[in-house]
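Q: okay, predicted coordinates and the sequence, questions at the end:
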Amino acid sequence: MTDVRPDVSTALSGSTAAGTASRLSPRQRYVQCLSPAGLHRVAYTEWGDPHNPRVIVCVHGLTRSGRDFDRFAAAMSATHRVVCPDVVGRGLSSWLENPNFYAVPQYAADMVTLIARLEVETVDWFGTSMGGLIGMALAGLKDSPIHKLLLNDVGPHIEPDALTRIAGYLGKPTRFATQQEGIEHAALLAESFGPLTADEWREINTPLLHERDGAWQFRYDPRIAQPFAAMTPEMAAAGEAALWKSFAAIEGPVLVVRGAQSDLLSHETVARMVEVGRNVSSVEIDGVGHAPAFLAPGQIAIARRFFTGESVDAS
């Protein structure tokens, strides 16, 4: 009788190869969320073992997408399950029926729904700019699911010059004859991310664009500018006070990363965050502004050391 059992080494090799391919390729998924105006879908990419209880949720900046974290997610996927949502109104996620809900409370509620979908008790959080604001709001709540929190170039206080810069482009109609024109325009808007190569800009900016009505356009809903434009000084002050209160209540470890040339997060704000927080450390990255892109191996290593419990420094 012929032995038809598979060779064990071959089977294991094939399994390992399949597992590695799965780990290094993102899985595109969606979760249904609720706003006062109705239901919407939040898209997310997931890396690593889908059953791994060690989860990092990576949340992007104001007009960006979850694909900004592809390199970091791939680097961490051997040890963690990495989940990178497109915040509602961005990327592959739905647009809200009522743009007035494009604000941190709605975003935080969506993230609670997403975390429930992941079926884990706690997650670590990597938030860039707006993603950090959402993380602070959520991490400061009683019984928050967030354990470790990395804040990439953001704090409770945002410098007025940065708000003016953002207002100058947010929601403005833009149409490009080619995809490459859109990639280059997005690179100009984000030039303070650092000295990225043309290939790196293409890598992180391509997911921001789609072809529609004979032209290339940004995927994000331009109406996200409406709540931003409607913000009064009194509303801004109240929001900042709420964020400082939330930040002071965060119990888990917090790492504040600042781009050395940032116009959004000042040295003074970082110093206050270290002072009022319970377990806060900080690191500054030379040669970049708002916000470090975390594409370079040295930047990825900073985040890796924080999430894996190793010491953190900028070297």
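A: Everything's here; your move.

Q: going forward, measure contacts between C-alpha atoms and count neighbours the same way
A: Will do.

Q: contacting residues for Asn152?
A: Asn152 makes contact with 126-129, 132, 256-258, 291-292, according to C-alpha atoms under 8 Å, 6 or more residues apart in numbering.

Q: what do you get for Phe126?
A: By C-alpha under 8 Å, 6+ apart, the neighbours of Phe126 are 56-59, 132, 135, 149-152.

Q: again, only this time at 10 Å
A: Residues counted as contacts of Phe126 (C-alpha atoms under 10 Å, 6 or more residues apart in numbering) are 56-60, 69, 84, 132, 135, 148-152, 255, 303, 307.

Q: any buried residues in stretch 297-311, and which?
A: 299-304, 306-307 (16 or more other C-alpha atoms under 10 Å).

Q: could these be laid out in CSV, adding secondary structure and distance to Ala103?
A: CSV is the format used below for the buried residues of stretch 297-311 (DSSP: H, G, I helix; E, B strand; the rest coil; distance: C-alpha to C-alpha, whole Å):
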residue, secondary structure, distance to Ala103
Gln299, helix, 29
Ile300, helix, 29
Ala301, helix, 31
Ile302, helix, 29
Ala303, helix, 26
Arg304, helix, 29
Phe306, helix, 28
Phe307, helix, 27
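
Q: and here's the other structure:
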Amino acid sequence: MAEAKIKSVQCLSMAGLHHMAYKEWGDASNPDVLVCVHGVTRVSDDFDALAQSLCKDYRIVCPDVVGRGRSGKLHNPDLYRIPQYVSDMVTLLARVLADGEKQTVSWFGTSMGGLIGMGLASLPDSPVERLILNDIGPSLDGVALRRIGDYLSQELRFPSFEAGAQWVREVSKPFGEHTDAEWHKLAADVLRQDKDGQWSRHYDMGLAHPFRSITPESAERDQAMLWAAYDAIRCPTLLVRGEHSDLLSRETALAMTQRGPKARLVEIPGVGHAPTFMHDNQIAIARDFLLNQ
């Protein structure tokens, strides 16, 4: 079984320096690079199954976006926004691509990771040559955004790992059916024990700060900017939607097949926001798009 190496890169924000950790799978000399970026409260470990399956074909890089997992925190929580994340990924790619003369970059982004990928892929001279958007698009449901904001701002502590894992399982029901072992991993990846023996989610509570400042007017501006970014993308794009997603509507998904890169749409039945790509049938969707274009 392949194993990942844990590395880190130093990044810059307007408030100073911070480090971003990442897991790297596969041959470091492989010119075909796949970057996998997680959702808003998740971590790089979410992609272990996908990376295990594809690491013979790709050098796979899975960052913990700043404020999550093994990465550092931002000194100014108001900067926990897509532009900062895109900037960090440019720094990461400068590190990852430094040794190769001809390298290709593919991107797999779940939810927030997809928004980061859209931002990067839309830029002139972007290195992204293939893009997978996992249950995310330029139009975001307001009710779902408020749900995420409420979820982020809950400073929960659990008396035991089991109690925390049960909570993660309950709030993650939209992920769909998983085995007990898979639910255990999904919880273990994001729960950490503190010095008092309590368990909590492994992210900076400052992530909730930008959500508190969302207004109808700012949400409308953000949506217009996201659509402009999407329309500027020129690389082949796959859009994956959970059948019951409350964040990516089917109307938006269909619009994305007609605009910009005219994404190919695949819906996964029995799943909401967002497919975990822990299962062979979901991994096969990504494999087919990445290797059979």
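A: Done, it's in. Note that the coordinates shown come from a computational prediction; the quantities given were computed from them, not determined experimentally.

Q: re earlier: so which of the contacts of Phe126 of structure 1 are in strands?
A: Among these, DSSP state E puts 56-59, 84, 148-152, 255 in strands.

Q: residue in structure 1 matching Met20 of structure 2?
A: Mapped onto structure 1 by TM-score structural alignment, Met20 of structure 2 lines up with Val42.

Q: wait, that match touches Val112, no?
A: No. Using C-alpha atoms under 10 Å, Val42 of structure 1 is not in contact with Val112; the gap is 11.7 Å.

Q: helix or strand: which one has Lys23 of structure 2?
A: Element membership for Lys23 of structure 2 (DSSP states H and E) is strand 16-25.

Q: average separation of that strand from the aligned part of structure 1, please.
A: Comparing strand 16-25 of structure 2 with its match in structure 1 after superposition yields a mean distance of 0.5 Å (mean C-alpha distance after the TM-score superposition for structure 1).

Q: that strand packs against which elements?
A: Helices and strands touching strand 16-25 of structure 2, as assessed by 3 or more C-alpha pairs under 10 Å, 6 or more residues apart in numbering; DSSP states H and E, comprise strand 5-13, strand 32-37, helix 48-54, strand 59-63, helix 82-96.

Q: ok, which of the ones you listed comes nearest Arg169 of structure 2?
A: With C-alpha to C-alpha as the measure, helix 48-54 is the member of those nearest Arg169 of structure 2 (18.6 Å).

Q: tell me how far the closest one is from the chain's mean position?
A: How far helix 48-54 of structure 2 lies from its chain's middle: 15 Å, per C-alpha atoms, centre = their mean, to the nearest Å.

Q: residues contacting the aligned residue in structure 1 for Leu133 of structure 2?
A: Matched by TM-score structural alignment, Leu133 of structure 2 corresponds to Leu151 in structure 1. Counting by C-alpha under 10 Å, 6+ apart, Leu151 of structure 1 makes contact with 125-133, 135-136, 254-258, 282.

Q: change it to 6 Å
A: Residues near Leu151 of structure 1 by C-alpha atoms under 6 Å, 6 or more residues apart in numbering: 127, 132, 256.

Q: the aligned partner of the second one in structure 2: neighbour count?
A: Residue correspondence to structure 2 (TM-score structural alignment): Gly132 of structure 1 is matched to Gly114. Counted by other C-alpha atoms under 10 Å, the residues lying close to Gly114 of structure 2 total 26.

Q: great, nothing more from me.
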